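Q: coordinates only, sequence not included:
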């Protein structure tokens, strides 16, 4: 009997020791998972659910690094958005248009693309599209973004967007900031024309301030429509 007691005691002590360790480890695991979820949520725009500037930049760089000349980086700017905000529907209508634009961009980019809201009515995307399909896909995007949006009172709001895009094989660089700058300049080249513009070498030399086209009026506030 005594030998049996000597065998069981160490086993019980080990079980107690393991249990004692498991409790704080479980607590830390729960805390880590909760913290990860909070950090992930913080990377999202609260209005549209899109990636914020930092989250988009990280994912877009992965796409350009991985797909090289088959990557396409773009900037989207809603046309006459202030008129929507100042119209009968006010900011609620503006928010609805922003949310609809985000949904359309996400559907167009697909699950492997990156779509972000940079601020106000400005969006960005990074996708894998081969050279032969670029023009067709960009034309489809402008058509998709130009569809009227139904707001909360059931009324339809006319919308339009200007789109500029840039790709590494044309500009000779995979640097995301340079691609975005050229896409931004290309977007303003085609502003209010209803067509997307693919950046050429001339768009990469447009003067910039903090990486954006000089004189650009945009906003950098996430959340409510500007």
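A: Yes, it's here. The structure presented is a predicted model; accordingly, all values stated were derived computationally and were not measured.

Q: going forward, measure contacts between C-alpha atoms and count neighbours the same way
A: Fine.

Q: next one: the helix or strand where residue 180 lies to chain centre, how far?
A: Using DSSP states H and E, residue 180 sits in helix 176-189. From the chain centre to the centre of helix 176-189 is a distance of 16 Å (Cα atoms, centre = their mean, to the nearest Å).

Q: list the contacts of the helix or strand just after that helix.
A: Note on helix 176-189: by DSSP H and E, the next helix or strand toward the C-terminus is strand 197-198. For strand 197-198, contacts defined as Cα atoms under 8 Å, 6 or more residues apart in numbering pick out 163-166, 183, 186-187, 189-190.

Q: please repeat the previous calculation with a cut-off of 7 Å.
A: 163-166, 186-187, 190 (Cα atoms under 7 Å, 6 or more residues apart in numbering).

Q: make sure residue 215 is indeed in a strand.
A: No: assessed with DSSP: H, G, I helix; E, B strand; the rest coil, residue 215 is coil; it does not lie in a strand.

Q: re earlier: now for the contacts of strand 197-198, which pair is the farthest apart?
A: Farthest-apart pair in those is 166 and 190; separation 13.5 Å (Cα to Cα).

Q: so the two - more neighbours on which side?
A: A count of neighbours by other Cα atoms under 10 Å puts residue 166 above the other of residue 166 and residue 190, at 31 against 16.

Q: and the more buried one, how far from residue 175?
A: Taking Cα to Cα, to the nearest Å as the measure, residue 166 falls 11 Å from residue 175.

Q: one more structure, for comparison:
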């Protein structure tokens, strides 16, 4: 289990809260000593001031080191939350944020890919472990097709998304080449088939772009064509946010 962030211990919090007071007190004693010109008091005041200053430096370094550790833990937890544990890819939120960050002035190509037959793979030899191998391999093939020019994320279940600025036909050709070779899994080698829908639209609205690509993917799955580029006249328009379809038009699972 990962270590959770712990609050600063009570005694340390008290010392840190008294630190400014002690520092001011020490400097005040030094000032009094200089003004009064009392040798005996000078020695005592300087020692007290030195102790306060030393304590301030030590506690300052301790507090800074502890804060750095907490920041590191927080960053590690955030990275884990934004990474899919099965494929090592980014999660849906990262892809949506990238689409929003691009803005409406940018034209994006978004592809939604669905691994065909994953339900049967999970029920076959090796069970869900084999299915996870297929998912990880699908993610690797998508990254290969992306060629470092875009973002690949797992939407959840058997679906992935690829966000790039490449032309849809160029991306389709890369995807076809990437998935041409059978997948090697612990139970043997077998075809890794995906249904992909691609759309090219202005950025800024992840719901609309993902919805259009998803509709094209459903057409590809229904027609068993592998890849389809979004056509609003053929595929329709995505439902408004918050409205779920009555039935999920899946074919070929």
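A: Great, that's in hand. What you see is a predicted model; the values in this text were computed from it and never measured.

Q: TM value for the aligned chains?
A: Their TM-score after superposition, calculated using TM-score structural alignment, normalised by the length of the first structure, is reported as 0.78; 209 aligned residues with a Cα RMSD of 3.0 Å.

Q: please, which helix or strand holds the most centrally placed residue in the first structure?
A: Nearest to the mean C-alpha position of the first structure, by Cα atoms, centre = their mean, lies residue 116 at 1.7 Å. Residue 116 of the first structure is part of strand 114-119 when elements are defined by DSSP H and E.

Q: equivalent range in the second structure for the helix or strand that that strand is followed by?
A: Using DSSP H and E, the helix or strand that follows strand 114-119 of the first structure towards the C-terminus is strand 122-128. Using TM-score structural alignment, strand 122-128 of the first structure lines up with residues 159-165 of the second structure.

Q: which residues does the matching stretch contact?
A: 107-115, 149-155.

Q: quick one on the thing from earlier: got the contacts of strand 197-198 of the first structure as JSON lines, with distance to residue 102 of the first structure columns?
A: Listed next are these as JSON lines, based on distance: Cα to Cα, whole Å:
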{"residue": "163", "distance to residue 102 of the first structure": "14"}
{"residue": "164", "distance to residue 102 of the first structure": "16"}
{"residue": "165", "distance to residue 102 of the first structure": "17"}
{"residue": "166", "distance to residue 102 of the first structure": "20"}
{"residue": "186", "distance to residue 102 of the first structure": "21"}
{"residue": "187", "distance to residue 102 of the first structure": "18"}
{"residue": "190", "distance to residue 102 of the first structure": "21"}
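
Q: longest helix of the second structure?
A: helix 39-81 (DSSP state H).

Q: after that one, next one along is what?
A: Counting by DSSP H and E, what follows helix 39-81 of the second structure is strand 90-91.

Q: what distance separates that next one from the centre of its chain?
A: 5 Å.

Q: that one maps to which residues in the first structure?
A: Going by TM-score structural alignment: strand 90-91 of the second structure matches residues 51-52.

Q: got the contact list for that stretch?
A: Contacts for stretch 51-52 of the first structure (Cα under 7 Å, 6+ apart): 43-45, 115-118.

Q: what do we get in the first structure for residue 229 of the second structure?
A: Residue 229 of the second structure maps onto residue 198 in the first structure, by TM-score structural alignment.

Q: apart from its chain neighbours, what residue comes closest to its match?
A: Leaving aside its chain neighbours, residue 198 of the first structure sits nearest to residue 165 (4.9 Å; criterion: Cα to Cα, 6 or more residues apart in numbering).

Q: list the residues that contact the one you found.
A: 72-75, 183, 186, 197-199.

Q: tell me which of those residues is nearest to residue 97 of the first structure?
A: Of the contacts of residue 165 of the first structure, the one sitting nearest to residue 97 of the first structure (Cα to Cα) turns out to be residue 75, at 16.9 Å.

Q: helix/strand/coil for that closest one?
A: strand.

Q: still on that earlier bit, between the helix holding residue 180 of the first structure and strand 122-128, how many degrees?
A: Between the axes of helix 176-189 of the first structure and strand 122-128, defined by axes from the mean of the first three to the mean of the last three Cα atoms, to 10 degrees, the angle is 120 degrees.

Q: in the second structure, what range does helix 176-189 of the first structure match?
A: With TM-score structural alignment as the criterion, helix 176-189 of the first structure aligns to 206-219.

Q: ok now stretch 112-128 of the second structure, how far from the chain's centre?
A: 25 Å.

Q: now do stretch 227-243 of the second structure
A: The answer for stretch 227-243 of the second structure is 26 Å, by Cα atoms, centre = their mean.

Q: related to what we said a few turns ago, I'd like to know which elements the helix holding residue 180 of the first structure is packed against.
A: strand 71-78, strand 161-166, strand 197-198, strand 212-213 (3 or more Cα pairs under 7 Å, 6 or more residues apart in numbering; DSSP states H and E).

Q: what's the burial count for residue 113 of the second structure?
A: So residue 113 of the second structure, with other Cα under 10 Å, has 31 neighbours.

Q: try the one 5 residues further on
A: Neighbours of residue 118 of the second structure under the rule other Cα under 10 Å: 22.

Q: in space, what's closest to it - neighbours in sequence excluded?
A: That would be residue 131: by Cα to Cα, 6+ apart, it lies 6.4 Å from residue 118 of the second structure.
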